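Asks: sequence isn't available, so here's the structure alone:
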C-alpha cells in the first residue's frame, strides 16, 4: 500500500483531506498524527475509519514537535502532507508562544524527518497560508508578492514557510509549499468567521463584525483546496519541487458582505453589529492562482454561493458536532489602545 502521513489530520483542512484521500485513493493507507488540541477532534475523521485496527487508517495521538515519533512515522510514509499548526489570527494575539512552537519548531521536526528519509519519501507538501503576504500591494497577489506578515500567527507561518523552502534549497528535499487563501467549509472551528456567522444565525444571536467590516478576503472552499493538494502531491518532480503555489479564486469579498450573504441565504432575521477592529488587521487579500493553473491545470470549481450554501447545510445538519465549541467562538484580547475586548 502507498502510505500518506497527514499531520494535523483531525483539524479542519486536514480532516477534509482525509475524506478526500479515502475517496480518491482507495488503495492508500492513511496515517494521521494529531495532538487533538482544542481545534482538532476524532469526530472530524470519517466515522467508518475510526476503529482501532482499521486496515486503511491509523491514528497517532502525538505532538508534531516529538522528533522520535515524527521520524518513526515518516520512515513508513511515501507522502507527507503537513497541516499541523496553530491557525487563528486573533488567538495568536491572545497567546502567541504556542504558535511559534508548533508552527515553526513542528515544521522543522517534520522537515528534518523528511530529509532523513528522503530516499523513499516522494514529496512533502507544506500547507502555508496567504497570511504571510500581509495586505495586498497590487490588484492580485502572486507568489512573488512581498512577505509582510501582520500578526504573530502570520509571522510564525511565514517562518515555517521559509524554513521549509530552505530544506529544498539546501538538501534538494522533495518539498512543495502551498499558500491557500481563506478556507471555508464543513468541520471548521467556530472561531473562524464563516462558521461563526452561520452559527450565530442558527442560535438567533447578532452577527458581530470587526470594525467597519470593509476588510476583504479571497475565500476558497476546502474541497477545492483538497483537489489542489492532491494534484501537487502526485505531480512530476520538475513541475513542483521547490515551488510555491497560491490556492485562491482571484476574487475578494468584504467581511460585511459575508455577513449579509449568510443572513440572506439562511433566510433568518439576523442583526449585524460592529465592534472594535482586530489589531494587525489585513486590509485585503486577493489571490492570483495563474501559476498552479498553468502548471497543473487547477482552478476553483465551486462558486462562493455554492460553497457557502453547502457549508450552511452542513452546520444545520451537524449541530451535535459543533455545539460543544460555542463557548470558544470569542477570544479576549487587549487592543493597541489598551481596551479589553472579545473578538
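Replies: Structure received. Since this is a predicted model, take the numbers as computed values, not measurements.
Asks: can we go C-alpha only for contacts and neighbour counts from here?
Replies: Will do.
Asks: give the buried residues for the helix or strand hosting residue 169.
Replies: Using DSSP states H and E, residue 169 falls within helix 152-171. Going by neighbour count (16 or more other C-alpha atoms under 10 Å), the buried part of helix 152-171 is 152-161, 163-168.
Asks: tell me, how many residues neighbour residue 182?
Replies: 24 (other C-alpha atoms under 10 Å).
Asks: likewise residue 72?
Replies: With other C-alpha under 10 Å as criterion, residue 72 counts 12.
Asks: dump the residue contacts of residue 30.
Replies: Residue 30 sits next to 3-6, 18, 21-22, 56-58 when contact means C-alpha atoms under 8 Å, 6 or more residues apart in numbering.
Asks: in JSON lines: those, plus neighbour count, distance to residue 140 and secondary structure.
Replies: Listed next are the contacts of residue 30 as JSON lines, based on neighbours: other C-alpha atoms under 10 Å; distance: C-alpha to C-alpha, whole Å; DSSP: H, G, I helix; E, B strand; the rest coil:
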{"residue": "3", "neighbour count": "20", "distance to residue 140": "37", "secondary structure": "strand"}
{"residue": "4", "neighbour count": "25", "distance to residue 140": "33", "secondary structure": "strand"}
{"residue": "5", "neighbour count": "26", "distance to residue 140": "33", "secondary structure": "strand"}
{"residue": "6", "neighbour count": "25", "distance to residue 140": "30", "secondary structure": "strand"}
{"residue": "18", "neighbour count": "24", "distance to residue 140": "31", "secondary structure": "helix"}
{"residue": "21", "neighbour count": "19", "distance to residue 140": "31", "secondary structure": "helix"}
{"residue": "22", "neighbour count": "18", "distance to residue 140": "34", "secondary structure": "helix"}
{"residue": "56", "neighbour count": "16", "distance to residue 140": "41", "secondary structure": "coil"}
{"residue": "57", "neighbour count": "22", "distance to residue 140": "39", "secondary structure": "strand"}
{"residue": "58", "neighbour count": "17", "distance to residue 140": "40", "secondary structure": "strand"}
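Asks: mind listing the helices for the protein?
Replies: 12-24, 67-75, 89-94, 97-100, 106-116, 152-171, 193-202, 222-233, 237-240, 255-266, 290-296, 304-317, 319-322 (DSSP state H).
Asks: which one of the ones you listed lies nearest to residue 333?
Replies: helix 89-94 (5.3 Å; C-alpha to C-alpha).
Asks: pull the residues that contact that closest one.
Replies: 99, 151-154, 278, 331-334, 343.
Asks: how about 6 Å then?
Replies: Here helix 89-94 makes contact (C-alpha atoms under 6 Å, 6 or more residues apart in numbering) with 152-153, 333.
Asks: dump those residues to a markdown table, plus distance to residue 75.
Replies: Output for these, formatted as a markdown table (distance: C-alpha to C-alpha, whole Å):
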| residue | distance to residue 75 |
| --- | --- |
| 152 | 32 |
| 153 | 30 |
| 333 | 42 |
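Asks: among these, which one sits closest to residue 303?
Replies: The shortest approach to residue 303 among those belongs to residue 153, at 28.0 Å (C-alpha to C-alpha).
Asks: comparison target, given below:
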C-alpha cells in the first residue's frame, strides 16, 4: 500500500487513477479538498476497494500519525500543494502554510513512522516529494536548461514556498536518514486540470466566447509535460530512484505562451468551429503579472539515463488529447467552474485589462 497526499488535485488524481489502472497495490488518498481538490475527478474509482479516500489536512499531525499506523504504507508520495503563482501573489499565506508547514508536518510524521519500522520494511520505505522547476528561477534565451544541481533562485511566493519544502526534504534526509526522493517537474497539462492554469483556462474561455487573456508580450517560455508522462516518471522514480537523489522531469517541449494559445485556437477551430471567424480573434493582451519569470526549461537527461524514462507524448499529440478531453467532458468543467472560481478569474484579470 502507498499513501498519496493531494490525490484529488490535478496531478495527484491523475497519478492515483493511473496507478490503480496499472498496479495491483492499494492507495490511501489524503486530500484537504480545497478549491482545487475535486472528488468528481475520482468518480471512476467509486466502489474500488483499492482506493481509500481520507479527507484530512497534512498539517494535522495527529490524523496523519493515525493513518500511517493504521495503513502501514511502504511509501508516501507528496503531491499536496498550493500551486498557482497568481494566487500566491494575491494571498501568499496559504502557500506558506501548506507548502512549507504542511511539508514539515508530514516529514516529521513520516520520520517517526519510518523509525519504528522493522529492518526490511525500513530499508524499503520511501518519501517522494513532488516539486517544480520554478524553484530554479528564470532563464534567459541562451541559458542552458535547469539541471538537478542548478542553484535555487525562486522568484514568486509560490516558488519560494516550494523551494523551502525542498530544503526541508533534503534536511530530513541528511540529518535523520529519512529515505527521500525529490522530483522537479515542468509545466503539466492534460485531463482534469483546474481551469485557472493557462491551457484549460484558454479552452474554457474560448468555448464561452470570452476574451483569452495573455500576459505581457506572450513570449514567456515554458517546458510543457503531459500529465500522463509525469505519472510514468513518478512511478519510475519510486521504483528505481536512489534515496536522497533528485530527478528533473521535463517534456523537452519549450514553447512560448502565444504559441500555446495559437495551437489551442487552431485545434478548436478544427474540432469545434465557430459560426464565423477564428478563436484567435478572442486573444486579448493584458498587463504582465509582477515578477513574471521569462523562461523555464528542464534537462531531463538524468532520469532518462538512470531510470530509462522519457516522455511518450510530443507537445502536439498531448495538446490534441487534452483539447479532445475537455470537449468531451464539458459537465466536469461546468461542475468545477463555481461562482467562486468565476469571481477569482474576473478579479485577477480585470486588474490587468
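Replies: Okay, I see it. All figures in this text were calculated on a predicted structure; none of them were measured in a lab.
Asks: one step back: take the helices of the first structure and lay them out in a markdown table including distance to residue 41 of the first structure.
Replies: Formatted as a markdown table, the helices of the first structure follow (distance: least, C-alpha to C-alpha, whole Å):
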| stretch | distance to residue 41 of the first structure |
| --- | --- |
| helix 12-24 | 9 |
| helix 67-75 | 20 |
| helix 89-94 | 18 |
| helix 97-100 | 18 |
| helix 106-116 | 19 |
| helix 152-171 | 21 |
| helix 193-202 | 16 |
| helix 222-233 | 17 |
| helix 237-240 | 31 |
| helix 255-266 | 26 |
| helix 290-296 | 31 |
| helix 304-317 | 16 |
| helix 319-322 | 10 |
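Asks: re the thing from before, tell me the angle the helix holding residue 169 of the first structure makes with helix 106-116.
Replies: Angle of helix 152-171 of the first structure versus helix 106-116, following axes from the mean of the first three to the mean of the last three C-alpha atoms, to 10 degrees, is 20 degrees.
Asks: okay, now the closest residue in space to residue 353 of the second structure that isn't next to it in sequence: neighbour count?
Replies: Excluding the flanking residues, the one nearest residue 353 of the second structure by C-alpha to C-alpha, 6 or more residues apart in numbering is residue 286, at 5.0 Å. The tally of other residues near residue 286 of the second structure (other C-alpha under 10 Å) stands at 18.
Asks: residues touching residue 286 of the second structure, list them.
Replies: So residue 286 of the second structure contacts 214-215, 352-353 (C-alpha under 6 Å, 6+ apart).
Asks: for those, which one is nearest residue 135 of the second structure?
Replies: residue 215 (21.0 Å).
Asks: trace that closest one over to the first structure, please.
Replies: Under the alignment (TM-score structural alignment), residue 215 of the second structure pairs with residue 210 of the first structure.
Asks: relative to residue 260 of the first structure, how far out is the closest residue to its match other than its chain neighbours?
Replies: Leaving out its chain neighbours, the residue that sits closest to residue 210 of the first structure by C-alpha to C-alpha, 6+ apart is residue 277, at 4.6 Å. Look at residue 277 of the first structure and residue 260 of the first structure: by C-alpha to C-alpha, to the nearest Å, they are 18 Å apart.
Asks: do the same with residue 185 of the first structure
Replies: 18 Å.
Asks: which one of these two has more residues nearby?
Replies: Neighbours were counted for residue 185 of the first structure and for residue 260 using other C-alpha under 10 Å; residue 185 has more, 22 against 16.
Asks: the more buried one -> the second structure?
Replies: Under TM-score structural alignment, residue 185 of the first structure pairs with residue 190 in the second structure.
Asks: surely that match is in contact with residue 324?
Replies: No - applying C-alpha atoms under 6 Å, one finds residue 190 of the second structure not in contact with residue 324, separated by 10.1 Å.
Asks: what touches both of the two?
Replies: Common neighbours of residue 190 of the second structure and residue 324 (C-alpha under 6 Å, 6+ apart) do not exist.
Asks: what residue of the second structure matches up with residue 248 of the first structure?
Replies: That one, residue 248 of the first structure, aligns with residue 250 by TM-score structural alignment.
Asks: what is the burial count for that match?
Replies: 29.
Asks: now the counterpart of residue 3 of the second structure in the first structure: how far from residue 58 of the first structure?
Replies: Following TM-score structural alignment, the counterpart assigned to residue 3 of the second structure within the first structure is residue 5. Separation of residue 5 of the first structure from residue 58 of the first structure (C-alpha to C-alpha) stands at 10 Å.
Asks: how many residues are close by the alignment partner in the first structure of residue 305 of the second structure?
Replies: The pairwise alignment with the first structure assigns residue 305 of the second structure to residue 294, based on TM-score structural alignment. Using other C-alpha under 10 Å, residue 294 of the first structure is surrounded by 10 other residues.
Asks: what does the one 10 residues further on give?
Replies: For residue 304 of the first structure, the count of nearby residues is 21 (other C-alpha under 10 Å).
Asks: so what corresponds to it in the second structure?
Replies: In the second structure, residue 304 of the first structure lands on residue 315 (TM-score structural alignment).
Asks: tell me the contacts of the nearest residue to residue 282 of the second structure once chain neighbours are set aside?
Replies: Spatial nearest neighbour of residue 282 of the second structure, excluding adjacent residues (C-alpha to C-alpha, 6+ apart): residue 211 at 4.9 Å. Neighbour list for residue 211 of the second structure: 282-284 [criterion: C-alpha under 6 Å, 6+ apart].
Asks: residue 340 of the second structure versus residue 211 of the second structure, what's the distance?
Replies: Taken as C-alpha to C-alpha, the span from residue 211 of the second structure to residue 340 of the second structure is 19 Å.
Asks: check residue 120 of the second structure too.
Replies: Relative to residue 340 of the second structure, and taking C-alpha to C-alpha, residue 120 of the second structure is found at 48 Å.
Asks: and for residue 158 of the second structure?
Replies: Noted for residue 158 of the second structure: a distance of 21 Å to residue 340 of the second structure, by C-alpha to C-alpha.
Asks: hmm, back to that, now for residue 5 and residue 58 of the first structure: what residues contact both?
Replies: Contact criterion C-alpha under 6 Å, 6+ apart; residues shared by residue 5 of the first structure and residue 58: residue 31.
Asks: next up, the contacts around residue 129 of the second structure.
Replies: Counting by C-alpha under 6 Å, 6+ apart, residue 129 of the second structure has contacts 78, 182.
Asks: map it onto the first structure.
Replies: Aligned partner of residue 129 of the second structure by TM-score structural alignment: residue 126.
Asks: residue 142 of the first structure is nearest to which of the helices of the first structure?
Replies: Here helix 290-296 is closest among the helices of the first structure (C-alpha to C-alpha), at 8.1 Å.
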